[in-house]
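Undergrad: I'll drop the sequence and a predicted model, then ask my questions.
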Amino acid sequence: MTTADRLLNLLSLLQTGREWSGSTLADRLHISARTVRRDVDRLREMGYCIRATMGPEGGYRLAAGQALPPILFDDDQAVAVAIALRAATSLGAGIEDAAVRALNTIRQVMPSPLRHRLDAIEFTTIGRAGDGPSVTAPLDVLRALTQRISDRQTLYFDYVPRAGSDAAQAPASRRAEPHHLTQSRSRWYLVAWDLDRQDWRIFSADRIRPSSKPGLRFAHRTAPGGDFAAFVSARFKGSDGPEWPCVGTVLIQLPAEKVLPFVGDGQVTAVDAESCLLKMGSWSWHALAAVFGQFNAPMNVVEPQELRESFNALAQRYTQAAHAERNSKPE
C-alpha cells in the first residue's frame, strides 16, 4: 500500500469508535508496530485527535477534535454520506437546507476522484424515506448504477429472480440504458430504457447484478411524461398518469384530525366537528372500498357509482363469510 492508502485504512479503523491496540492495528494493516506509530503521528499532524493509553489494555482511540481536519473517505463511505444527506430532504424534519449545506461542505474538502463519485449520486425519493419494510440494495450495486447513469454507459447485468420465486430459475441477462435511481418505501429502483424490449422498465436494484463489461455511450432520453419520479409513482399505482386509476370520495362520520394520519396521499376536507370528506385512490374499486372500510365509522358514498357497487359487492362477500360454517376448515 502507498502511504496515503495506509493512512486511509488506519483512519477507517479508528473511526469505528473502539480502542485499538498497536499490535491489532499492525496485524489488520499488515505493517509493523513502528509503522503504526509513525502513521498515527502523521494523522495527528493532519489535525486528527488520536489519544493513546499505555499498558497491556492500552491502545489508540480517535477523539473529537477542535477543528475539522482534511476528510478522508473511501468509496463506500462517500456513497453512504451522499445517500444519507440527499435522503434527508424527504424526512420532513426541517433539515433540508442544512443537509444540502453539509453535503456541499464535505464535498469541498474531498479529493477530486471522490468528489466526482459523490457528484454522480443523484436519486429521487417517493413518499417518506425509510417508510415500509427495508430491502437492501448492495452498496457496490448502487455505486455501479450511479456511475453508469452519470457516464451514460449501457448497463449489462443479470436480473435475479424475485425472492420467494422458483429457486431453480436462472437469472435473466439484460442490457439497458440506465437513466435514474428512485428510492421508495426503503426500496431502490432503476429506471432504464430496455434495449431488447425497446421500452421503459423499472428494475429492483436489489435484484441487479452488474457486469463489469464496458458499456457503449448512449444519448439521454426524456422521461415518460417528463418526470422519472412521477413515472415510477404512476406505475406503482397501476396507472399511466399521476392519479390512481380508481378514485372515490366518501362522507365519513369522524373528525378530520382523526382521519388525516391514515390516508397517505388521500385528501381530507372537514365538513364539521364530527365529519369530513375523504377522497382516496387505489388500483381497483374493490381495493378502494376495502381501504375505506378500515375506518370504523358510518360513511356514505359521494362518488362515483363504481365505488358504491364495490361496497355492495364486498358487503355481500363479508356477509357470506360471516354466515359460513365455522367448522368448514380445509383438509
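TA: Noted; the coordinates are in hand. Residues are numbered from 1 along each chain as shown.
Undergrad: please make it C-alpha for all contacts and neighbour counts, starting now.
TA: Fine.
Undergrad: Ser184 reaches Phe123, doesn't it?
TA: No. If you go by C-alpha atoms under 8 Å, Ser184 and Phe123 don't touch, sitting 10.5 Å apart.
Undergrad: in the strand or helix carrying Ala176, which residues are buried?
TA: Using DSSP states H and E, the element containing Ala176 is strand 172-184. Neighbour-count burial for strand 172-184 flags 174-184 (criterion: 16 or more other C-alpha atoms under 10 Å).
Undergrad: what does stretch 187-201 give?
TA: 187-194, 200-201.
Undergrad: which of the residues you listed lies closest to Arg86?
TA: Ranked by distance to Arg86 (C-alpha to C-alpha), the buried residues of stretch 187-201 are led by Trp188 at 14.0 Å.
Undergrad: included below, for side-by-side comparison, is a second structure:
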Amino acid sequence: MDDTLLLDAVERYRNGEMSAQEITFFEELRKNNPEIDQLAAEHNFFLGELEKMSDLKAYRHNLNEVENKLTNEGIISRKEAKGKAKIIYLWNKYRRTIAVAASIAGIVSISTATIVSIYSENKKVAVITPLVDTRLNQFEHKLTQIESKLKDASSVQTKTPVKPDFEANFRATAFLVDGNGYLVTNAHVVDNARNIIVENKKGDQYFAKAIYSNKLTDLAILKISDTSFKRVIGLPYTFPKYSAELGEHIFTLGYPREEVVYGEGYLSAKSGYYGDTTSYQISISVNPGNSGGPVVNKNGEIIGIISSKEANADGVVFAIKSKNIYNAIKASGNDSIKLPSVNSLRGLERVQQIKKLEDFVYMIKGN
C-alpha cells in the first residue's frame, strides 16, 4: 500500500470519515501487516501530538488575553521576573512545547532510519546488529541538561537537596528471573557499562550490577543492588527446556521507546544466524532498545531472549533459546537464584497475559 494513501487512510479513520466496510478492511490490513500497523500507529501519534500542541497554544492564548484584559483594567498587576526566577518561569512556560517538538523530531528520525534500511541497495550483505538503542537524541540530551541546571537553581532557592539526574547513553530491555531482583538480558547490553539502572513500567528506578556475563552465549544476569527495591512475588511465566516449534506464534515486550511496546510474530527457523543452534530466528518487528526482551509463546512460556537482527532484511530477528538461562545461572555460581515453576499466564487471553507480564519487564539504562 502506498505510504501517501496509508497516511490519508489513517487521517480518515481518525476523523471518522470511513464507511463501515472501509473500517473493517483497514483494521484487518493493520492486523495482518505489522509494518503498516507500526506506520499507522506512528502517524496517529504524530497527529495526536500536533493536536495537543494546537490545543495548548489556543489555551495559552486565551489565558494571555484574559491576563492582559485584567491588567489593563487594573484588577491585577504583574511584576517582571528577574535572574534565575525568569529562566525557571520561561522553562515552565515552554517546556511542554519543547517536549512535543522533541517527540516529533524523534518520530521523523526513526521513520527516516526505517526507510533507509528498507530501500538500502546493499541487501545482499547480511549485517547483524545488536538491538541496543545507542543513538543519543541531541534535543533530549540538551533538555536533560537544562532541566538539571534549573533543578540546581531551584534547590539553591529552596535549600532542599536534589538527587542528580542519571544521564544514560544506551537503552535496552531485561526481565526478572527471580523475584529477589535478579534479571536476565544480553551480555552485549551491559559489557562496557560503568553504571546500570533498571526501571519498571511505573517509573521506579533502581541501580543494578552484572553478576554474570558471557559474550559467547550473549547472556548476562543482573542483580538489583538498590536497598529500596522490594522483593517481587509471583513471577507468572516459566522457562521450557524443550525447543519451540516452527511456525509457533510468539510475542515480545520491550523498550524501544520510553514506554513498554508490544510486538508479535512467529518462529521462522529453529536455528539462528549461520545455523547457530543456541538461537532461534523469529519473524517480528523490533527496534533498537528491544535487546534482552522476552520472547513468549501462547502458553505464557518464555522461549527466548531477543538479541539481534539482520539489518538488511525486514523482520529477520534472532533470539537466544531460553534453555541457555539454566546454564547461565549454573555458571554464575549463585545458588540463590530460583526460576519460577508456576505458569499463571497459560489459558489467558493475550491482553490479560500482557497486563500480567509487563510488571516484570524492565528498561535498562546505562553509561
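TA: Now that the structure is in, tell me what you want to look at. Note that the structure is a prediction, hence the values are computed from the model and not measured.
Undergrad: got a TM-score for the two of them?
TA: After superposition, the two chains reach a TM-score (TM-score structural alignment, normalised by the length of the first structure) of 0.26; 158 aligned residues with a C-alpha RMSD of 7.1 Å.
Undergrad: still on that earlier bit, need the next SSE after the strand holding Ala176 of the first structure, C-terminal direction.
TA: strand 187-194.
Undergrad: for that next one, packing partners?
TA: Strand 187-194 of the first structure is packed against strand 172-184, strand 199-204, with contacts defined by 3 or more C-alpha pairs under 8 Å, 6 or more residues apart in numbering; DSSP states H and E.
Undergrad: and the angle for that strand with strand 172-184?
TA: 130 degrees (axes from the mean of the first three to the mean of the last three C-alpha atoms, to 10 degrees).
Undergrad: ok so, going back, Throw the helices and strands packed on strand 187-194 of the first structure into TSV and include distance to Arg44 of the first structure, thanks.
TA: Below are these laid out as TSV (distance: least, C-alpha to C-alpha, whole Å):
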stretch	distance to Arg44 of the first structure
strand 172-184	39
strand 199-204	44
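Undergrad: of those, which approaches Arg317 of the first structure most closely?
TA: For Arg317 of the first structure, the closest of those is strand 172-184, at 33.5 Å, according to C-alpha to C-alpha.
Undergrad: all strands for the second structure, in order.
TA: 128-130, 170-178, 182-185, 196-199, 205-214, 219-224, 249-254, 261-269, 279-283, 294-297, 302-310, 316-321, 361-366 (DSSP state E).
Undergrad: next, the buried residues of the fifth one.
TA: Of the residues in strand 205-214 of the second structure, those with enough neighbours to count as buried (16+ other C-alpha under 10 Å) are 205-210, 212-214.
Undergrad: I figured Ala328 of the second structure hits Leu222, correct?
TA: No. Look at Ala328 of the second structure against Leu222 with C-alpha under 8 Å: they stay out of range, at 11.5 Å.
Undergrad: any common contacting residues for those two?
TA: Any residue near both Ala328 of the second structure and Leu222 by C-alpha atoms under 8 Å, 6 or more residues apart in numbering counts here, and that gives Tyr212.
Undergrad: and those two? which has more neighbours close in?
TA: Using other C-alpha atoms under 10 Å, the more surrounded residue of Ala328 of the second structure and Leu222 is Leu222, with 23 against 20.
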